[in-house]
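Engineer: fold the following, please.
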Amino acid sequence: MEHAQEALFRPVRAGNAFEETVERLMQAIRLGVVGPGERLPAERELATKLGVSRVTLREAIRSLQENGFVESRRGRYGGTFVRMELPGVVPGLAETGDIRDALTLRKVLETGAAECAAGRSLGPSERRGLRSRLAESCSADLGEYRRKDSRLHLAIAEVTGSASLTAAIAESRMRVNELLDNIPLLEPNLAHSNEQHERIIASILDGDPAAARQAMAEHLDGTASLLRGFLT
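Structural biologist: Model (predicted):
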């Protein structure tokens, strides 16, 4: 399994370091590269291989620990171990190809919507609406987060002025939400998502289509990393 570990534990991209670290760890666990009862590589070694800070790695490991995938043991032979019994995947989830299809469609639609919104001359009510939805999303608790997140993304679609695009994004969002409902909410990811939301809205309000598209793409890539890690 040494070569498989090398393939999985390779440097992640900087934009979504936490989310991609979770993805790599979950892939190693779900593929059995680090099997039940086995220990993950030492923290310093793993952080170096992934190219992330030890703080980011600890956040990722803590999130997996809180959701029942790994456990920490102290002492001479301590470390982070994969649990003998892992949380199961919810029956009836889409196949890997379906997940990939949903994520591809979402990325094409929503990056285009962000770019289009930033290219329009928005009126005062549209600008207030975006700021209001952003504030709601940033202040949402865990129970409300996905609903408020959806409202923000739909608000971006609405200010494009295209009813057809808004309807397509709403349908796409329904597909993605069905997948998101089957993975845990990770607080470091939510904090990062809120920062990304702020950059997306700022780019739209500043009238910078290229920046809006790039910020949305990076945001969606983070969500995609978590979905791939937990579900495929």
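Engineer: drop to CA atoms for contacts and neighbour counts, all remaining ones
Structural biologist: Noted.
Engineer: now do the contacts for residue 191.
Structural biologist: Residues in contact with residue 191 (CA atoms under 8 Å, 6 or more residues apart in numbering): none are found.
Engineer: part of a helix, is it?
Structural biologist: Yes: the assignment for residue 191 (DSSP: H, G, I helix; E, B strand; the rest coil) places it in a helix.
Engineer: what about it, distance to residue 141?
Structural biologist: Distance from residue 191 to residue 141, counting by CA to CA, to the nearest Å: 11 Å.
Engineer: with residue 125 instead?
Structural biologist: Distance of residue 125 to residue 141, computed by CA to CA: 26 Å.
Engineer: higher neighbour count, the two?
Structural biologist: With other CA atoms under 10 Å as the criterion, residue 125 and residue 141 differ in neighbour count, and residue 141 comes out ahead with 12 against 9.
Engineer: and for comparison, fold this next one:
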Amino acid sequence: MDLELTSGRIPHSLAASLRARIHMGELRPGERFSAERELAEQFGVSRVTLREALRVLQSEGYIEVRRGPHGGAYVTDLSEPAQAWRDRMIAESAALDELFDLRIGIEMATARFAALRSTRDDHEIMREATDALRKVSTQVQFRVADSQFHAAVAAAARSARLSAAVRQLRGELFTPLDILDLGVTPEEDADQHEAILSAIQTRDPERAETLMCVHIERTRATFKGILAIEAASPE
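Structural biologist: Okay, the predicted model is just below:
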């Protein structure tokens, strides 16, 4: 489910939805967006509205528009928006904590409900995402596999609103792991996912939500540590 497109600010809401896809690795550096007609139909907007949204992303450095036979909107290397995001988080440290506080609350709830409501099919999807995480060879693949696991837990909670909230929060938390080394190895992350999955499979909601909290708090601490180092570094 994509971010809600509010009628008063549809181009900016659409830009936010596309931006979230990039942040989560669903659209990767160098990847071409779908054709304008397809995207417009997918989101139920006019091509004029879509172009306005793409102009917003272009102005922020997320995409470049190429002409010619292979033309279209392509995701950039993300260096410009990644640096802008880091600068904002350094300047507004409370904003980062607020994002993580809300993410912890939401994802603890998804882990609890997943332990109560999930099926074997859900467990298999989580297992596949965890196994994929152990096999990644690039930071972009790491980001995608990590997002797939958390999305699978949210889906297993059987709450469309919780799933949408998880997606929105992960979309706001820009984790350009291919640009910013967070010091988290795929194996370590997969081990934590494995423990969460085990708690969900054994129908232990308290343990599932506790492990999810520990997992996300670890990410918070790593993020803040990296940003603190960057803030202290000379220009």
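Engineer: to which residue of the second structure is residue 56 of the first structure aligned?
Structural biologist: In the second structure, no position corresponding to residue 56 of the first structure is assigned, as judged by TM-score structural alignment.
Engineer: what does stretch 212-228 of the first structure contact?
Structural biologist: Contacts made with stretch 212-228 of the first structure from outside it, assessed by CA under 8 Å, 6+ apart, are listed as 15-16, 19-20, 22-23, 103, 107, 110-112, 114-115, 118, 179-180, 183, 193, 196-197, 199-201, 203-204.
Engineer: cutoff 6 Å now
Structural biologist: Residues lying outside stretch 212-228 of the first structure but in contact with it, judged by CA atoms under 6 Å, 6 or more residues apart in numbering, are 16, 19-20, 23, 111, 114-115, 196, 200, 203-204.
Engineer: closest to residue 50 of the first structure out of these?
Structural biologist: Taking CA to CA as the measure, residue 50 of the first structure sits nearest to residue 20 out of those, at 9.3 Å.
Engineer: spatially nearest residue to the closest one, not counting backbone neighbours?
Structural biologist: Excluding its sequence neighbours, the residue lying closest to residue 20 of the first structure (CA to CA, 6 or more residues apart in numbering) is residue 225, at 5.6 Å.
Engineer: okay, and that neighbour sits in which element?
Structural biologist: Assigned by DSSP states H and E, residue 225 of the first structure falls within helix 209-231.
Engineer: residue boundaries of the strands in the second structure?
Structural biologist: Applying DSSP state E to the second structure gives strands spanning 63-66, 72-75.
Engineer: I'd like to know which elements the last one is packed against.
Structural biologist: This means strand 72-75 of the second structure. Contact analysis of strand 72-75 of the second structure by 3 or more CA pairs under 6 Å, 6 or more residues apart in numbering; DSSP states H and E lists strand 63-66 as its packing neighbours.
Engineer: may I see the buried residues of the strand it packs on?
Structural biologist: 63-64 (16 or more other CA atoms under 10 Å).
Engineer: what range in the first structure does it sit on?
Structural biologist: Under TM-score structural alignment, there is no match for strand 63-66 of the second structure anywhere in the first structure.
Engineer: show me where the first structure has its helices.
Structural biologist: If DSSP state H is used as the criterion, the helices of the first structure fall at 2-8, 17-30, 43-50, 54-66, 96-119, 124-139, 145-158, 163-180, 187-205, 209-231.
Engineer: turn those helices into JSON lines, including distance to residue 72 of the first structure.
Structural biologist: As requested, the helices of the first structure are exported to JSON lines (distance: least, CA to CA, whole Å):
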{"stretch": "helix 2-8", "distance to residue 72 of the first structure": "20"}
{"stretch": "helix 17-30", "distance to residue 72 of the first structure": "15"}
{"stretch": "helix 43-50", "distance to residue 72 of the first structure": "12"}
{"stretch": "helix 54-66", "distance to residue 72 of the first structure": "8"}
{"stretch": "helix 96-119", "distance to residue 72 of the first structure": "30"}
{"stretch": "helix 124-139", "distance to residue 72 of the first structure": "32"}
{"stretch": "helix 145-158", "distance to residue 72 of the first structure": "29"}
{"stretch": "helix 163-180", "distance to residue 72 of the first structure": "27"}
{"stretch": "helix 187-205", "distance to residue 72 of the first structure": "19"}
{"stretch": "helix 209-231", "distance to residue 72 of the first structure": "20"}
